[in-house]
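# Got a sequence here, can you model it:
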Amino acid sequence: MMMNDVVKKISDLSDFLADFSRLLSSDCIRNLARTRTSDFTRNRNMNFFKMILYFIFRCRKTTNEELGNFYSSICQPDMRISKQALFKAAGKLNPNVLTFAIREFASRFYRSSLPVKLFDRYHVIAEDGSYNEIPYAAINIFDFHFPESKKVRSPGDVNVVHSQASGLYDVMNGFFLNYTLKRADYSEIPLAFKHLYESREYFRDSPVIYLADRYYGSAEIISFLEHMGYFYVIRGKKNFYKKEIASMRSDDEWISVNVDKTWRKRFRFSPESMEEREATPLMRIRVVKRKVTYIDSRGEEKCETTLLFTNLPEEEASSDLVAYLYTLRWNIESSYKNCKEILELERFFSADGDMARCSILGKIIFHNICGIISSQMNAFLDEMGKESVRIGKKENRHAYKINLSQLQKTLRDNGLLGAVFSRKRKRIEEIIMSTFLIIHKIKVPIRPNRHFKRWGRVLTTPPGYRFRIDGRNHPKVKRFKGCLMTTAP
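Below you'll find the model as predicted:
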């Protein structure tokens, strides 16, 4: 990649982030940011724009430390407010404005001049759900509710408050297109339909591949994906379409499922799915079987058959390619891990439920900003790797990717918050350029196999501290035949 291409890419990134910053300070956002009509009507020190940026860039351990860092970053240390004033301003912010900002971030990215990474010619998106922990408070128990179980029958039995979260993720470009928080007993399936409905504005007539785990392989979702013209690769549950799968004679075969009137009555979330199946009751699914070997809880090797449902034709995708596409879904899992462990998504400064929502959604926006910068830098590293192979450099035998946690820290340390606050494209460009210049210090090699076996190892002594020398968590351990063996989390 020539230097001119790098400068052009940085310029496009700067234009995009400056445009997004102007959106966050616009009158449209001001109106959406209000919880009450009287909120943010005066031009106070901590206005709605500063409050949004505070939630996006929050990264310190204490509120006092955070306030000092925030006002220093925007070059207004003399205007620092008290904690009480912060809580009063934060209570005015409507969490829906951050949900809107996440969707608008995605919409503007696809309309911008930034190069959009595709898999061949496809947009690849992944859906997955998670639980986000919420501060424990009586009002939050009733606000976010709780899923009943054998141990939890009433609000008095609740020890941890959770929110059901679900996100739609662009796995090639590294950001959430949508992120929704609901009460803990809310199902992931209607959230998936909500995200799919809203995704239509992003892709229009572009080909899309939708990735999802086992809970999303229902006839209603598959019918809706067919209606939208999306391709899909979904891991199948063993009890889905058992009769049809049992009649398969090979490991890669199309099955036909008759979705009759009784079955269609169970469709609850999409009238389009109902219309699709009424028009063509016979639903055709390509089923790819893959054998997976793993070590069970007793330390014994097991072999299991994994089912993958897809509608990709054989001439477009072989069974190996279908299996590889499904592995790309792991990117959304990695993003959840990054948000929870590195960005500390579940660390709050108030027990208020709306402030907790704002804290979570703000961290998602920061993850998105770093995600697109990381994606562009990874493309640069890929080009560098190809050029080094052409000129025969032995030291670049491995592919390299950006270390996302180090990138996030570098952008903070270089003053990205102040640049976004100023809404000056030139200042943003300088920060991204300085980050590009240290790209070799925040890259890691991508090897075909793991260089360190994290679980399934026998330990002579249990770890006496939480982290290894390299900063990683020690894996969990269990007793196995008189020894300690590391286990997967």
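# From here on, just use CA atoms for contacts and neighbour counts.
OK.
# tell me which residues in stretch 244-259 are buried?
Ile245, Asp252, Trp254, Ile255, Val257, Val259 (16 or more other C-alpha atoms under 10 Å).
# sorry, that was for stretch 158-167
Val158, Val161, His162, Ser163, Gln164, Ala165, Ser166, Gly167.
# Looking at the buried residues of stretch 244-259, spot the one nearest Ile52.
Val259 (47.2 Å; C-alpha to C-alpha).
# Spatially nearest residue to Met172, not counting backbone neighbours?
Lys117 (5.8 Å; C-alpha to C-alpha, 6 or more residues apart in numbering).
# From Gly353, how far out is the nearest residue to Asn159 once chain neighbours are set aside?
Excluding the flanking residues, the one nearest Asn159 by C-alpha to C-alpha, 6+ apart is Tyr136, at 7.8 Å. Going from Tyr136 to Gly353 by C-alpha to C-alpha, to the nearest Å gives 10 Å.
# quick one, which of those two is more surrounded?
Gly353 (20 against 16; other C-alpha atoms under 10 Å).
# What's the separation between the nearest residue in space to the more buried one that is not next to it in sequence and Gln406?
Counting by C-alpha to C-alpha, 6+ apart, Asn140 is the residue found nearest to Gly353 once chain neighbours are left out, at 6.0 Å. Distance, Asn140 to Gln406, by C-alpha to C-alpha: 34 Å.
# Please generate a structure for the following sequence too, so the two can be compared:
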Amino acid sequence: MSFPLKVKSTLWAIVDSMSFNLSPFVKRPGKDFSRERKFGFVRMIRFCISMQSGCMNHELLKYFYFNPDEVPTASAFIQQRAKLLPEAFLYLLSQFNQRFPTKLFMGKYSLIAADGCEFNIARNPDDPSTFHPSNGKSKRGFNMIHTISLFDLISKRYLDIVVQPGRRKNEFAALCQLIDRYSYGGFPILVADRGFSCYNVFAHALETGFYFVIRAKDINTKRLLVAASLPDRLDQWTDVILTRSNSKKKRAHPELAAMYRYICKAVPFDFITDNQPEYHMRLRVVRFKIAEGIYENIITNLPDNEFHTEHLKDIYYLRWGIETAYRDLKHTLGTTNFHSKSPKYIEYEILCRMILYNFCTIITMEVPIKKQTGKWEYQVNLSMAIKICVAFLRDEAAPGNVNGLISQYILPIRPDRTYARQLRFQVPTSFAYRFV
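Reported below is the predicted structural model:
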């Protein structure tokens, strides 16, 4: 059996095994998907994962091979989809990842990036949790949902996700939730941008056995070190004792006054309780120069005898992989072309696209690239590889041709090429005017 066929068989085998115990995955156990219909549980999951960017009726026609006697109506699909819980897709995402072990950084560590991403959805002013009034981006206002994901930077796979309404997003809480339910084991290193630098995130990582490399703003680093200014180069450990009381009389260790940091009650911190009024934390603060007059601050707990400053630079540089993964998820896989207005069902679609993305990258990572002579090393053209893998999943490409087709489309690796980030407001795609 070829490797692509093994990956495909494994994915569908997990779906089949889920159908034997539907209780964790449906709203009404014992009733939902208990009758024989065109859209049973297995066919529903398969269709959701392999669905592309076309309008709903066109997607149904393609999936049922344009057979008028077999094609269900869009209404039938919507009614059956309403019986599912998001746990069905989260379980499938996790199980599928665990069947194919991820690659390790330095032979030991899992390098995991966390970042947020926004998705514009169909306009609905009656939903205050997602509707943003008119502003400089949109004259009519727009609806948006926010996601926080964990992404394996070495194996290029999505591991988990939390979806939040755009107006009620809380990135700190979402990341803490993702850290707490991480189930892949090993020695994970969490890599995150400066928007995730806070004591609560550090504490959740320390309590669950995570290492972390998190960028911090100058002002946050100064507060942590109680310093008026920061040197150009820094690498030191610092101990802090967190408390919600400013009373010096209540301190358990008054002789360590310089280590105490006050956290007001309005700031979430989950490890200070009545029984444990103080929380001790040991952090490593690293500061280095990246360009003339530009410096970066890194908060980490990685041991300094194994991870020097240059190692931390390399680790944080790899974080950009989650940014390019979001680009491929949204545009190459067409995740922005939703088939629903409801944020609940849009969450289903995002999860399905992540499973599909992982299916494509698991296959692509094993495709051998013939070494080219010349200036550059080469890599797979992921955009073309995804199209080939999706066609294979939908039985539109022969199994024996997958690796060969992917290896024909390669691109040179240019590690020093950079582009300025372009921020543009994008309206959601119309439900009707699509052709895929």
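# before we move on, the earlier item: show me the contacts for the residue nearest to Met172 of structure 1.
Counting by C-alpha atoms under 8 Å, 6 or more residues apart in numbering, Lys117 of structure 1 makes contact with His123, Met172, Asn173.
# What segments of the stretch 201-350 of structure 1 are strands?
For the stretch 201-350 of structure 1, the strands defined by DSSP state E, counting those that start in this stretch cover 208-212, 231-236, 252-258, 282-295, 301-310.
# can you list these in TSV and add distance to Ile402 of structure 1?
Shown next, in TSV, are the strands of the stretch 201-350 of structure 1 (distance: least, C-alpha to C-alpha, whole Å):
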stretch	distance to Ile402 of structure 1
strand 208-212	24
strand 231-236	27
strand 252-258	36
strand 282-295	29
strand 301-310	30
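# which SSE is the residue nearest the centre of structure 2 in?
Centroid check for structure 2 by C-alpha atoms, centre = their mean gives Ser149 as the closest residue, at 2.3 Å. Element membership for Ser149 of structure 2, per DSSP states H and E: strand 142-152.
# corresponding residues in structure 1 for that strand?
Aligned using TM-score structural alignment, strand 142-152 of structure 2 spans residues 160-170 in structure 1.
# List the contacts of the counterpart of Val116 of structure 1 in structure 2.
In structure 2, Val116 of structure 1 lines up with Lys103, judged by TM-score structural alignment. Residues near Lys103 of structure 2 by C-alpha under 8 Å, 6+ apart: Ser110, Ile154, Ser155.
# does the aligned partner of Lys50 of structure 1 in structure 2 count as helix, strand or coil?
Taking TM-score structural alignment, the alignment pairs Lys50 of structure 1 with Arg43 from structure 2. Classification of Arg43 of structure 2 using DSSP: H, G, I helix; E, B strand; the rest coil returns helix.
# Then the one 5 residues further on?
Recorded secondary structure, Cys48 of structure 2: helix (three-state DSSP).
# my guess is it contacts Cys352, does it?
Yes. Cys48 of structure 2 is within contact range of Cys352, at 6.4 Å (criterion: C-alpha atoms under 8 Å).
# In terms of neighbours, single out the busier of these two.
More crowded of Cys48 of structure 2 and Cys352, by other C-alpha under 10 Å: Cys352, with 24 against 18.
# Which helix or strand contains that one?
In this structure, Cys352 of structure 2 is located in helix 343-364 according to DSSP H and E.
# tell me the average deviation of the helix or strand just after that helix from structure 1 after fitting.
Using DSSP H and E, the helix or strand that directly follows helix 343-364 of structure 2 along the chain is strand 378-380. Superposed on structure 1, strand 378-380 of structure 2 shows a mean distance to its aligned partners of 1.7 Å (mean C-alpha distance after the TM-score superposition for structure 1).
# so how far is the very next helix or strand once past strand 378-380 of structure 2 off the chain centroid?
For strand 378-380 of structure 2, the following helix or strand on the C-terminal side (DSSP H and E) is helix 382-393. Mean C-alpha position of helix 382-393 of structure 2 versus that of the full chain (C-alpha atoms, centre = their mean, to the nearest Å) differs by 20 Å.
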